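Visitor: Sequence and predicted structure are below.
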Amino acid sequence: MAVPLSVSDAALPDSSTAREWMSYRDRTWARMDTPEQPMVVTIVLLLTAPLDQTRLRATLRDRLLPFTRFRQRLVLDGARYVWIDDPAFNLDAHLHWSRLPEPADQRVLEERVGELCGEPLDFSRPLWRCVVVENYGAGGALVFRIHHCIADGVALLRVFLTLADRGPEPSSPIAIREERREQARLAAKTAKRSARPSGWLPRLRWNMAFAGTLLRQSLMGPDIHTALRGRLNGRKRVAWATPIPLAEIAVIRERLGGRVNDVMLTAIAGALGRYLEARGGLRPKLAVRVVEAVNLRPYQDEIRLGNEFAVIFLTLPLDLADPVARLALVRTRMAQVKASPEAVANLALIDLVGRLPAWLERVVLRLYGMRGTLVMTNVPGPEHPLYLAGAPVARVLAWVPQITGIGIGVCVLSYAGAITVGIVTDSGVIADPWELVTGFEAEIAQLRTHALE
């Protein structure tokens, strides 16, 4: 497991005395790294024109490095984790240029991204890395990897947006500020209200529900064992689906009901069912739990790093072949979870785990990881096309790390009027995530057909 150096071992000069204590919540994610499961968020940009090295470097220097976390290291000061400025920071140590072996197609890029997803970051440096793949498609690809202890997916996407422009030329300061406000509004739409209600009776009811939920979460048993779970080997595989126009999802929602997230969960459940059915593992009333991230950030004009999200456990029905019936059941279950304080209860547990000794945290997280079969996150992205250092961004893809013991991750990300679903698996559980992608696309096609009937 990668761990920070202690202050005494870090050999820092006296000028590096400024420090910032890491929150207990972020410390949970910092200590969650295992050899098989690095806690690193991976974002991939597919470009339609080559990146200029000098301009990209200037963009990172002028727009990314003002966020102090990207110039800081994490060290141990006694039992506490501390952010400190890295006196040896060098941008070139975090920016790498590479080429794919021929034929340099999507499968080859997926293999390379999978390799990167399995590599831990170096705790002796700031916890991020940027890899430019020069020979993919018309313009190449950029792979951006950031440790989860720096920020959650919503905040990291907003950081990425500060690097981008709406046109090939750099945006004006006014346009940049307006872009930040727009993305803040979009992110706030997905946020779950975490504050307790006002009034003594509503607050009493909320507190009782919170206590009951906290008890149920603490006593939750392991998820059912299927071919979707297994021993992790640390070798990651990634794949991504064909973009789905948001207009098509809107038709499904209008005719069949539900939100975008409900439709995605329904299709993912169908894909998992297809995978098990092909192996003789699908049986009546079979269901598995998905661990889904829930945004708890209120509207924030300025970008604030750190983790302000929680997770919920949702039971996905895998035995329902009818996608319409499956969607109805997913909608009902999701509405029940959203109406409960489960997300806030799990946030309290995450904060508590960060206060435990490291050895006890590993035990708790191992038990926590047994409760679900896959991790899923849904992040709203920009609604219009963007440019990075003058190069048009055709698609934005992302993959999130999985909690200890879970071998499947799904990320739903919208960009420029379309949704892309990225899937990452540990090859010890699923050797080829394309089988899940194919099943997902077939399920979306079925939902579309039913919506148009």
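Guide: Ah, there it is. Because the structure is predicted, anything quoted here is derived from the model rather than measured. Residues are numbered from 1 along each chain as shown.
Visitor: Please count neighbours and contacts with C-alpha atoms only from this point.
Guide: Will do.
Visitor: Quick one: the helices in this structure, in order.
Guide: Secondary structure of the chain by DSSP state H: the helices cover 24-30, 53-59, 106-117, 153-163, 173-189, 200-219, 246-256, 260-277, 323-338, 342-353, 358-369, 434-452.
Visitor: Mind listing what's buried along the longest one?
Guide: Going back to what we said before, that points to helix 200-219. Residues of helix 200-219 classed as buried: Trp206, Ala209, Phe210, Thr213, Leu214, Gln217 (neighbour count, 16 or more other Cα atoms under 10 Å).
Visitor: before we move on, what about stretch 217-231?
Guide: Neighbour counts over stretch 217-231 (16+ other Cα under 10 Å) mark Gln217, Asp223, Leu228, Arg229, Gly230 as buried.
Visitor: residues contacting the nearest residue to Leu186 once chain neighbours are set aside?
Guide: In this structure, Leu186 finds its nearest non-sequential neighbour in Pro380, 6.9 Å apart by Cα to Cα, 6 or more residues apart in numbering. Pro380 sits next to Val154, Leu186, Ala187, Thr190, Leu413, Ser414, Tyr415 when contact means Cα atoms under 8 Å, 6 or more residues apart in numbering.
Visitor: My understanding was that the first one contacts Pro382; is that so?
Guide: No - because the distance of 11.6 Å does not satisfy Cα atoms under 8 Å, Val154 is recorded as not touching Pro382.
Visitor: The two: which is more packed in?
Guide: Taking neighbours as other Cα atoms under 10 Å, Val154 and Pro382 compare with Val154 leading, 26 against 20.
Visitor: give the contact list for the residue sitting nearest the centre point of the chain.
Guide: When Cα atoms, centre = their mean is applied to the chain, the residue found nearest the centroid is Val400 (3.4 Å). By Cα under 8 Å, 6+ apart, the residues touching Val400 are Val40, Val41, Thr42, Gly153, Thr377, Gly409, Val410, Cys411.
Visitor: just Val288 next, same as before
Guide: Listed by Cα under 8 Å, 6+ apart, the contact set of Val288 reads Asp223, Ile224, Thr315, Leu316, Pro317, Leu318, Gly372, Thr373.
Visitor: The same query, at a cut-off of 10 Å, please.
Guide: By Cα atoms under 10 Å, 6 or more residues apart in numbering, the contact list for Val288 reads 223-226, 228, 269, 272, 313-318, 371-374.
Visitor: before we go on, here's another structure to hold up against the first:
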Amino acid sequence: MNKEEPVTPVGRLFLQEEGNQVINCIINAKYPINIESVKAEIKNSIFIQHPRFQSVLVRDKNGREYWKRGDINLDKHIFLIQDIDHGDSPSDALSDDEIVNAYLADLTVSSPLNDDKPLWELHILKDQNCVVLRIHHASGDGVSLMSLILAMCRKVDQPDQLPSIPGNNTRISSSSSRVNMREIILRLVMKIWLTIVYGTGFLLRSLCLKDAKSKISGGHGVQLWPRKLATARFKFDDMKSVKNAVLHATINDVLFGVITSGLSRYLDYHQTSESKTKEGLQITGIAMVNLREQPGLQDMSNLVKSSSVTSWWGNKFAFLLLPIYPHKNVGNDALQYVKNAKDMLDKKKLSLEAHFTYAISKLAMSLLGPKVTYFLNNRVFCNTSFTISNVVGPQKEIMLGGNPITSFRATSSSLPHALTMHMVSYAGKAEMQILVAKDIIPDPQFLAKCF
């Protein structure tokens, strides 16, 4: 990488003052964390060698942003957090998870990263055996950052080996790939039609089309409202069992079925006499979709080379709009939530919606600049109801600096949505962080139970 590198178009969006986005990754350790050991581990890791995390953000006289290489002072990046408030009285004492979530909820609203140093920080919550890695979204997305974090870790059962993430090993046999010309044409026509329909829907969301008001609706300015954070936990084997019960389903189908079911329960619980009539209520979510050709753990050994950085590092994701109908009758078949989700997601995957939204954002950046593009993207968030993302982590236990990791979680800075959900799977479990605007959704723990 050169001494100076322009910030990518998507990265420039995350640098807008109104939408400064930080990814917060929560890593729980099995044993107490020694701050000096952590410093030594980082100093000798590939993390500190990565050009992006040695670089300070600078702006030229024309307002263009660049990454400029500089020296790292770890004391400016690593903070020891102790004696966090445990509650007003012994009866109000919070668990370690609740303390960490409360700490993170405050960070998501009021604590941007200072741009006088590389845009990352490490907060060590000593009493909770927890590390919070905060990285600016302009530096990279969840998939690239997960790869970077795991490059600093090792397998517990094989300390000399890097962790691995399961990839997509699906293969189509030669017999099943024989399709006639009519099927190919029909599929192509459907792909074009769905792309036009979903692409038009995305454009309308950036202009005027808006979800009806509900108990989870956010809107412009809600990103500045105080937050609460709760955790929903699932066993990965349970999710696999549900997946196997629906033909050709995926974990994402199961996750979105869980989201639909949980939001339906939550809205039914809070419904008023007025909302009972809204049988056709549609709530639209925004999902983040990885556009890399090779999802999963990347080879971090080559990341110090500019060719590797520009080929896949950074923000390589797009948006999908995912509509759900909370009051849609599913009868006595709970799996119908997953079947409905699968039908909808199959059409989304057949279309080129994700590539369309990515191309439109890049085109808008080129023609209109980051401020107007941010305004249009922000309109999409203001006109929808929630955000959902899912990052796959290693399925075997790993360790950082010889300390086994018991939990991976993640959340981001607050958005105009009153509800943001980020799920990370690790070592046989999946944990979803539920970030809410507490004046709109005051009971995120109850929402977690609904899921």
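Guide: Okay, I see it. Computed from a prediction, not measured in an experiment: that's the story for all the values here.
Visitor: picking up where we left off before, the residue nearest to Leu186 of structure 1 matches what in structure 2?
Guide: Aligning on TM-score structural alignment places Pro380 of structure 1 opposite Val392 in structure 2.
Visitor: what separates its match from Leu303 of structure 2, distance-wise?
Guide: Using Cα to Cα, to the nearest Å, Val392 of structure 2 is found at 21 Å from Leu303 of structure 2.
Visitor: same question, Leu376 of structure 2
Guide: Using Cα to Cα, we find Leu376 of structure 2 at a distance of 33 Å from Leu303 of structure 2.
Visitor: what about those two, which has more around it?
Guide: For Leu376 of structure 2 and Leu303, the more surrounded residue by other Cα under 10 Å is Leu303, and the numbers stand at 23 against 18.
Visitor: wait, doesn't the more buried one sit right on Leu148?
Guide: Yes - at 9.2 Å, Leu303 of structure 2 and Leu148 qualify as touching, with contact defined as Cα atoms under 10 Å.
Visitor: where do the contact lists of these two overlap?
Guide: Ile46, Phe47, His50, Trp313.
Visitor: Out of the residues you listed, which end up buried?
Guide: For these, a burial check counting by 16+ other Cα under 10 Å picks out Ile46, Phe47, His50, Trp313.
Visitor: Which members of those residues occur in strands, if any?
Guide: Using DSSP state E, no member of those falls in strands.
Visitor: got the residues you listed as a markdown table, with distance to Ile35 of structure 2 columns?
Guide: Shown next, in a markdown table, are those (distance: Cα to Cα, whole Å):
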| residue | distance to Ile35 of structure 2 |
| --- | --- |
| Ile46 | 18 |
| Phe47 | 17 |
| His50 | 21 |
| Trp313 | 29 |
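Visitor: Contact partners for the residue nearest to Val379 of structure 1 when sequence neighbours are not counted?
Guide: Nearest residue to Val379 of structure 1, sequence neighbours excluded (Cα to Cα, 6+ apart): Leu413, at 5.0 Å. By Cα under 10 Å, 6+ apart, Leu413 of structure 1 lies in contact with 157, 243, 377-382, 395-399, 419-422.
Visitor: repeat that with 8 Å
Guide: For Leu413 of structure 1, the contacting residues are Asn378, Val379, Pro380, Gly381, Val396, Leu397, Ala398, Ile419, Thr420, Val421, by Cα under 8 Å, 6+ apart.
Visitor: The fifth one pairs with which position in structure 2?
Guide: In structure 2, the residue paired with Val396 of structure 1 according to TM-score structural alignment is Phe408.
Visitor: Quick one: residues contacting the residue nearest to Pro323 of structure 1 when sequence neighbours are not counted.
Guide: Computed as Cα to Cα, 6+ apart, the closest residue to Pro323 of structure 1 that is not its neighbour in sequence is Leu447, at 6.4 Å. Residues near Leu447 of structure 1 by Cα under 8 Å, 6+ apart: Ile252, Pro323, Val324.
Visitor: Show me what the last one aligns to in structure 2.
Guide: For Val324 of structure 1, the aligned residue in structure 2 is Leu335 (criterion: TM-score structural alignment).
Visitor: Near its match, how many residues? Count them for me, please.
Guide: Residue neighbour count, defined by other Cα under 10 Å, stands at 19 for Leu335 of structure 2.
Visitor: now it: how far from Val242 of structure 2?
Guide: 8 Å.
Visitor: wait, what's in contact with the corresponding residue of structure 2 for Tyr415 of structure 1?
Guide: Matched across to structure 2, Tyr415 of structure 1 falls on Tyr426, judged by TM-score structural alignment. Going by Cα under 8 Å, 6+ apart, Tyr426 of structure 2 touches Val392, Gly393, Pro394, Gln395, Lys396, Glu397, Ser407, Phe408.
Visitor: got a winner among those for most neighbours?
Guide: Gly393 leads the contacts of Tyr426 of structure 2 on contacts (other Cα under 10 Å) with 25 neighbours.
Visitor: Quick one: neighbours of Asp62 of structure 1, just the number.
Guide: Neighbours around Asp62 of structure 1, by other Cα under 10 Å: 12.
Visitor: scratch that, Thr250 of structure 2 is what I was asking about
Guide: Counted with other Cα under 10 Å, residues neighbouring Thr250 of structure 2 total 17.
Visitor: Can you give me the distance of the corresponding residue of structure 1 for it to Ala93 of structure 1?
Guide: In structure 1, Thr250 of structure 2 lines up with Arg259, judged by TM-score structural alignment. Arg259 of structure 1 is 43 Å from Ala93 of structure 1, where distance means Cα to Cα.
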